[in-house]
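Chemist: Provided below are the primary sequence and the corresponding predicted coordinates.
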Amino acid sequence: MTERLPLFPLGTVLYPGLVLPLSVFEERYRQLMADLLAGAEPYRFGVVAIRDGQETAPTGVPGGSSALAGLGPDPARSLFEVGCTAEVASVETRADGGYDLLVTGTTRFRMLSIDVSGPYLTAETERLVEDPGPEATVLAQGVERTFRAYQRRLAGAREATIAGVQELPDDPMVLSYLVAAASVLSTGDKQRLLAAETASTRLSAELQLLRRETAVLAKLPSLPAVELGRQSFNPN
């Protein structure tokens, strides 16, 4: 089963169940939104992370003035092939003709082909199955403990929490995506977590990444760690 989706390339990774604010200001993406709003709800598009080139900026992120121009002559080589479908939770039209959106990640997809002929990119996609995998519950317990230690180290204080993460979900799949979104990692690392075939694979990778990052943070002065702890994410 395939689906054609308009694409919104970003310099960040969206995960199922997480929310993301977006500011739409480029003409091509204004057209994308106009086309979506002219159709039936739910309004959906695909968010794909950029390997290189400029991004279309989320709210509060500077730069990103030309997503398509920044992707180079072959967008397929500049974009990761696994993305996440974004469903528009709220939309406001600005006086300048742009849009302020709040979107929720729903399902992962793999791009089969990209069409560059229109005003914005579209792709033929196939939905990826969500599989817990073996020992997901046991791995989730280890990730939760390790993530708490990482939180404390990142915040620079034993009682502090990161970006309002106080209670973690019991569901291993949901936990795997929440931890991926809340951790301060490179786009490449975050993309590998999104593309993991099972929750078990994702959780196992998170254990390694969190241990690595916690060890790195232990060697840093407290000020950078506190500043990193102020980065935000949006759990649904």
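Modeler: All right, it came through fine.

Chemist: can we go C-alpha only for contacts and neighbour counts from here?
Modeler: Will do.

Chemist: mind checking how far L193 is from R4?
Modeler: 24 Å (Cα to Cα, to the nearest Å).

Chemist: Of the two, give the one with the bigger neighbour count.
Modeler: Neighbour totals were compared for L193 and R4, and L193 leads with 25 against 17 (other Cα atoms under 10 Å).

Chemist: check which helix or strand covers the more buried one.
Modeler: helix 187-195 (DSSP states H and E).

Chemist: Report the distance from that helix to the chain centre.
Modeler: 9 Å (Cα atoms, centre = their mean, to the nearest Å).

Chemist: Could you look up the SS state of Y120?
Modeler: coil (DSSP: H, G, I helix; E, B strand; the rest coil).

Chemist: so it sits right up against L7, yeah?
Modeler: Yes - assessed by Cα atoms under 8 Å, Y120 is found in contact with L7 at 7.2 Å.

Chemist: And the closest residue to G53 other than its chain neighbours, how far from P9?
Modeler: Once flanking residues are discounted, G53 sits nearest to G70: 4.6 Å by Cα to Cα, 6 or more residues apart in numbering. The spacing between G70 and P9, counted by Cα to Cα, is 10 Å.

Chemist: Over to M1?
Modeler: With Cα to Cα as the criterion, M1 and P9 are 23 Å apart.

Chemist: need the contact list for L203.
Modeler: Neighbouring residues of L203 by Cα atoms under 8 Å, 6 or more residues apart in numbering: 136, 139-140, 143, 176.

Chemist: next up, a second structure to put side by side with the first:
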Amino acid sequence: MSARLPVFPLGTVLFPGLVLPLHIFEERYRALVRHLVELPEGTPREFGVVAIQAGWEVAPTGPDGRPVPGAGDVTLHEVGCTAEVRQVTELPDGGFDLVTVGRRRFRVGDVDAESAPYLTAEVQWLPEPTDPDESTALLATRVISVFRQYLTLVRAEDQELSEQLPEDPTVLSHLVAATAALTVDDRQELLAIDDTAARLRAELRLLNREAALLRQVRAVPVPLRELGSPSTPN
């Protein structure tokens, strides 16, 4: 089953069930918000969030403040997630602050940059398993254990998150993918995986990789701030 959606290119990856606050200031996306607000009551107010593969999140402007023709072109990743608008705050300058929540994954088809001020795309909805089997549940238990160890290495204040991890394997897989310190490419690969068990196995590999790197950095016998400082000739 397919549909046509407004598309919002971003430098991040959205996962189902995760909250994404947005500050809308570009006119083309203000037009998108106005379109969503004007939809009939009861109609889902959602648009597609797709991570940018190449290009700019904000269209570059020239000296006159207008967008540079062609400079706002972006190349999108193939898989995105819809963002359902839960709260809209209109700002005095005409912009908006939104609170959105990821809802469902899709594969991007034909992209249209001409029919509306913002991008739209034909999308194909992707399956999301709802009844995990026993092996998937066991994988989820392993991911919870490894993720808790990872959080202790990243920062102690994540203790609250560690104690509130969901038991549902699919929800857990999305939360781990969104909150671990991964690259956009890593997150994009996880979003594109249809099977929860396969996503959890991929996360185990990534978490073990990241934990090993963190332990290695902690073993370096110099202050971390010096590692990020440019060398001097003296």
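Modeler: Nice, I can see it. In this text the structure is predicted, and so the values were computed from the model without any measurement.

Chemist: Structural similarity score between the chains, please.
Modeler: The TM-score (TM-score structural alignment, normalised by the length of structure 2) is 0.83; 211 aligned residues with a Cα RMSD of 2.5 Å.

Chemist: and the residue sitting nearest the centre point of structure 1, what does it touch?
Modeler: Taking Cα atoms, centre = their mean, the centroid of structure 1 lies closest to L14, which sits 1.9 Å from it. Counting by Cα under 8 Å, 6+ apart, L14 of structure 1 touches 20, 47-48, 83-84, 105, 181.

Chemist: Adding secondary structure, write those out as JSON lines.
Modeler: Below are those laid out as JSON lines (three-state DSSP):
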{"residue": "L20", "secondary structure": "strand"}
{"residue": "V47", "secondary structure": "strand"}
{"residue": "V48", "secondary structure": "strand"}
{"residue": "G83", "secondary structure": "strand"}
{"residue": "C84", "secondary structure": "strand"}
{"residue": "G105", "secondary structure": "strand"}
{"residue": "A181", "secondary structure": "helix"}
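
Chemist: what sits against the residue nearest to G53 of structure 1?
Modeler: 53-55.

Chemist: about what we covered before: which of Y120 and L7 of structure 1 has more neighbours?
Modeler: Between Y120 of structure 1 and L7, counting by other Cα under 10 Å, L7 is the more crowded of the two (22 against 18).

Chemist: My understanding was that that one contacts A123; is that so?
Modeler: Yes - counting by Cα under 8 Å, L7 of structure 1 touches A123, with 6.8 Å between them.

Chemist: Give me the common contacts of the two.
Modeler: With Cα under 8 Å, 6+ apart as the test, L7 of structure 1 and A123 reach no residue in common.

Chemist: just to revisit the earlier point, among the contacts of L14 of structure 1, who's most crowded?
Modeler: G83 leads the contacts of L14 of structure 1 on contacts (other Cα under 10 Å) with 30 neighbours.

Chemist: you'd agree that one is up against F109?
Modeler: Yes - at 5.4 Å, G83 of structure 1 and F109 qualify as touching, with contact defined as Cα under 8 Å.

Chemist: just checking, what's the longest helix in structure 2?
Modeler: helix 196-218 (DSSP state H).

Chemist: Tell me how far it lies from the chain's centre.
Modeler: 18 Å.

Chemist: Count the residues that sit near the aligned residue in structure 2 for R192 of structure 1.
Modeler: Under the alignment (TM-score structural alignment), R192 of structure 1 pairs with E189 in structure 2. Applying other Cα under 10 Å, we find 15 residues neighbouring E189 of structure 2.

Chemist: Same check on the one 3 residues further on?
Modeler: Here the count is done by other Cα under 10 Å, and A192 of structure 2 has 18 residues near it.

Chemist: any idea how far the residue lying closest to it once chain neighbours are set aside is from A177 of structure 2?
Modeler: In this structure, A192 of structure 2 finds its nearest non-sequential neighbour in V79, 5.9 Å apart by Cα to Cα, 6+ apart. Counting by Cα to Cα, the separation of V79 of structure 2 from A177 of structure 2 is 15 Å.

Chemist: that older thread, touching both of G70 and P9 of structure 1, which residues are there?
Modeler: Common neighbours of G70 of structure 1 and P9 (Cα under 8 Å, 6+ apart) are E55.

Chemist: how about the helices in structure 1?
Modeler: Under DSSP H, structure 1 gives helices at 27-37, 67-70, 75-78, 136-155, 172-182, 187-195, 199-218, 222-229.

Chemist: now for D100 of structure 1: what does it line up with in structure 2?
Modeler: By TM-score structural alignment, D100 of structure 1 lines up with D97.

Chemist: What's the local residue count around the aligned residue in structure 1 for A177 of structure 2?
Modeler: In structure 1, A177 of structure 2 lines up with A180, judged by TM-score structural alignment. A180 of structure 1 has 26 neighbouring residues, counting by other Cα under 10 Å.

Chemist: Could you list the buried residues of stretch 44-64 of structure 2?
Modeler: Within stretch 44-64 of structure 2, the residues that count as buried by 16 or more other Cα atoms under 10 Å are 45-53, 56-59.

Chemist: now do stretch 106-123 of structure 1
Modeler: With the criterion 16+ other Cα under 10 Å, stretch 106-123 of structure 1 contains buried residues 106-111, 114, 120-123.

Chemist: Serialize these to TSV and add fields for distance to K219 of structure 1.
Modeler: Output for those, formatted as TSV (distance: Cα to Cα, whole Å):
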residue	distance to K219 of structure 1
T106	37
T107	38
R108	36
F109	38
R110	38
M111	40
I114	44
Y120	45
L121	43
T122	44
A123	44
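
Chemist: Just the closest of those residues to L168 of structure 1, please.
Modeler: Nearest to L168 of structure 1 out of the buried residues of stretch 106-123 of structure 1 is T106 (Cα to Cα; 19.1 Å).

Chemist: Report the separation between A57 of structure 1 and D131 of structure 1.
Modeler: Taking Cα to Cα, one finds A57 of structure 1 at 31 Å from D131 of structure 1.

Chemist: Fine by me, we can end here.
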